[in-house]
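Enquirer: how does the following fold in three dimensions:
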Amino acid sequence: MLPVTSPADYREIRLPKLLAAEALGAYQAKKQGEYTLEDYYALPDDQGYELIDGVLYDMAAPAVTHQEIAFEIAVALRNTGRCIYGAPDMVIEVTSPSTRKKDFGKKLEKYVDAGVREYWIADVKNQKVIVYDLGDDFGENMDLMIYGMDGEVPVGIYDGECKIDFGEIVNSVVNI
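Expert: Take a look at the predicted model:
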C-alpha cells in the first residue's frame, strides 16, 4: 500500500490464467492471496493495482469528483507548511461505493497495524468525514469522530492547529 492514497473503484483482480501469466511471467502466475511485493513490482506500469494481504486489486480510474476532493485536501495540507517524514502519520481515503467495505475494514486494520496515528475517510455519499485517532499505541485507545462535510475538521497530528475546511472543498467541487 502507498501511504496517502485516494482510491477510486477497486476490484479484486480475477485475471484469466493467460493474462496473469503474461503480466507476471508464466512461472509466477499464482492464486489470489499468494502474490508478493516482487509480483506487484513486476506488473505493467500502465495499469493501477493495489496489493493487500497477497491479493491484487484493480484500481480503476477515479471519478472526477473523487479526484477533486483528494486534490483539495492535499492543497489544504500542503498550505500548512508542515511535512510528514518517514512512515505516514496520517492517511486519508476518499471512499466510493466499491471501496467502502475495504476502507472501513481491511484498510483500517492495516493502518492500525502499521502504526498510522490518524486515519480519515471522506465519505462523499453520506457527506461525512470519519476520523479515527489511532494514537501512538497501535489503536489500543482509538477515538472516533464524525464530522459533516460542511465545516472544518481539525488535523489531530498537528494538535488541531491545522484544520481542513470541507465546506470550502465541497463548494469548490461541482458534482458532489
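
Enquirer: could you use CA atoms for every contact and neighbour count after this?
Expert: Will do.

Enquirer: so where's the longest helix in the chain?
Expert: If you go by DSSP state H, the chain has its longest helix at helix 64-78.

Enquirer: how far out from the middle of the chain is that one?
Expert: Relative to the centre of its chain, helix 64-78 is centred 13 Å away, using Cα atoms, centre = their mean, to the nearest Å.

Enquirer: can you point out the buried residues in it?
Expert: Within helix 64-78, the residues that qualify as buried are 65-70, 72-73, 76-77, counting by 16 or more other Cα atoms under 10 Å.

Enquirer: for residue 128, which non-adjacent residue is closest in space?
Expert: residue 148 (4.6 Å; Cα to Cα, 6 or more residues apart in numbering).

Enquirer: what residues are up against the one you found?
Expert: By Cα atoms under 8 Å, 6 or more residues apart in numbering, the contact set of residue 148 is 127-129.

Enquirer: I have a second one here; can you model it like the first so I can compare?
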Amino acid sequence: MKLKGGKGYTLADIEALPEGERAELIDGEMFRMDAPLRIHQDIVMELSFEIKSYIRKNKGNCKVYAAPFAVRIKKDNLNYVEPDISVVCDHEKLDEKGCYGAPDWVIEILSPSSVKMDCERKVKLYCETGVREYWIVDPEKETVTVYDFAHSDTAQPTDGACALAAESWNKPMLYSFTKQVKAGIFENLWLDFSKLDLN
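Expert: Okay, the predicted model is just below:
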C-alpha cells in the first residue's frame, strides 16, 4: 500500500518506523507492507528450507534469507526492499544490516495487497539492479512466474539499465504447482511445489 505524500522518503524514514511496522522504498516512494497470511509464511519456510538444504548438500557458497531481510538494492538512500526470500551468492554484498546491492535470486509470495508491487514495480526494479532470477509465487492461482534475467538478451545488468520492454515483462515462464520448477542460478535444483507442506 502506497503511503500518501509522493516521493521524498529516504532510508531514514524506514529506520524511523514504529517497531513492528514494515515498509519498502522504491525511488523515494514508501509502500507499507501488510502482515502476511499463514499460507504466505508456509511457502516462505518450505522454499527456504529446500533451497538451503540443496546449497548445504552441494557445499555451495550462497546464503538464503527470509524476510524481514534488508536489501539496499540500488546502494543508495532511496531504495530499500525486503523480499520474501533472497539468495545471495556474493558475500561481499553482505553486511550486518543485510544486503548492499542485488541478491542473485529473489522470490516474492503474492498477497492481495502486493500484486501491483510484485508483478510490476519489482519486475523492473529487480531487472535494473542485476537480480539474476525473480520468481513470483501466487498461492491463490497456484502458479509460479519465473523471470530469468541472467539469460535474457534484454537485461543489461552491466550498466545498471534494463532495456526490457513493457510487453516482454508479460512473457516470463509460467508453471503450475503441479510442476517442478528449475532454479536457473543452480545446476540441479528443482523445486516441486506439489510436495510442499501447505496444509
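
Enquirer: overlay them and tell me the TM-score.
Expert: With the length set by TM-score structural alignment, normalised by the length of structure 1, the two chains reach a TM-score of 0.75; 145 aligned residues with a Cα RMSD of 1.9 Å.

Enquirer: just to revisit the earlier point, so the longest helix of structure 1 corresponds to what in structure 2?
Expert: Helix 64-78 of structure 1 corresponds to residues 38-52 in structure 2, going by TM-score structural alignment.

Enquirer: cool, and stretch 120-133 of structure 1?
Expert: Per TM-score structural alignment, the counterpart of stretch 120-133 of structure 1 in structure 2 is residues 135-148.

Enquirer: contacting residues around the matching stretch?
Expert: In contact with stretch 135-148 of structure 2 (Cα under 8 Å, 6+ apart) are residues 39-40, 105-111, 118-119, 132-134, 172-177, 184.

Enquirer: end to end, how far does stretch 82-89 of structure 1 reach?
Expert: End-to-end span of stretch 82-89 of structure 1 (Cα to Cα, to the nearest Å): 12 Å.

Enquirer: ranges for the helices of structure 1?
Expert: Under DSSP H, structure 1 gives helices at 17-24, 37-42, 64-78, 100-104, 106-114, 166-172.

Enquirer: now do the shortest one: which elements does it pack against?
Expert: In other words, helix 100-104 of structure 1. With contacts defined as 3 or more Cα pairs under 8 Å, 6 or more residues apart in numbering; DSSP states H and E, helix 100-104 of structure 1 has no helix or strand neighbours.

Enquirer: which residues in structure 2 does that helix align to?
Expert: Using TM-score structural alignment, helix 100-104 of structure 1 pairs with 115-119 in structure 2.

Enquirer: and the matching stretch, what's buried?
Expert: Those would be 118-119, for stretch 115-119 of structure 2 by 16+ other Cα under 10 Å.

Enquirer: can you check stretch 10-22 of structure 1 too?
Expert: Quick answer for stretch 10-22 of structure 1 (16+ other Cα under 10 Å): 10, 20.

Enquirer: how distant is it from the center of its chain?
Expert: Here the centre of stretch 10-22 of structure 1 is set off from its chain's centre by 22 Å, with Cα atoms, centre = their mean.

Enquirer: related to what we said a few turns ago, list only buried entries from the contacts of stretch 135-148 of structure 2.
Expert: Buried members of the contacts of stretch 135-148 of structure 2, counted by 16+ other Cα under 10 Å: 39-40, 105-111, 118-119, 132-134, 175-177, 184.

Enquirer: so which of these belong to strands?
Expert: Here DSSP state E is the test, and these give 105-109, 133-134, 175-176 as lying in strands.

Enquirer: quick one: which of those is nearest to residue 60 of structure 2?
Expert: Checking these against residue 60 of structure 2 by Cα to Cα gives residue 105 as the nearest, at 14.5 Å.

Enquirer: nearest residue to the aligned partner of the closest one in structure 1 other than its sequence neighbours?
Expert: Aligned counterpart of residue 105 of structure 2 in structure 1: residue 90 (TM-score structural alignment). Of all residues not flanking residue 90 of structure 1 in the chain, residue 118 sits nearest, at 4.6 Å (Cα to Cα, 6+ apart).

Enquirer: reformat the helices of structure 1 as TSV; add distance to residue 31 of structure 1.
Expert: Converted to TSV, the helices of structure 1 look like this (distance: least, Cα to Cα, whole Å):
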stretch	distance to residue 31 of structure 1
helix 17-24	10
helix 37-42	12
helix 64-78	31
helix 100-104	20
helix 106-114	19
helix 166-172	41
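
Enquirer: ok, which of those comes nearest residue 140 of structure 1?
Expert: Of all these, it is helix 106-114 that lies closest to residue 140 of structure 1, at 9.1 Å by Cα to Cα.

Enquirer: mean deviation, that closest one versus structure 2?
Expert: Averaged over the aligned pairs, helix 106-114 of structure 1 sits 0.5 Å from structure 2 after superposition, using mean Cα distance after the TM-score superposition for structure 1.

Enquirer: fine, thanks again, bye for now.
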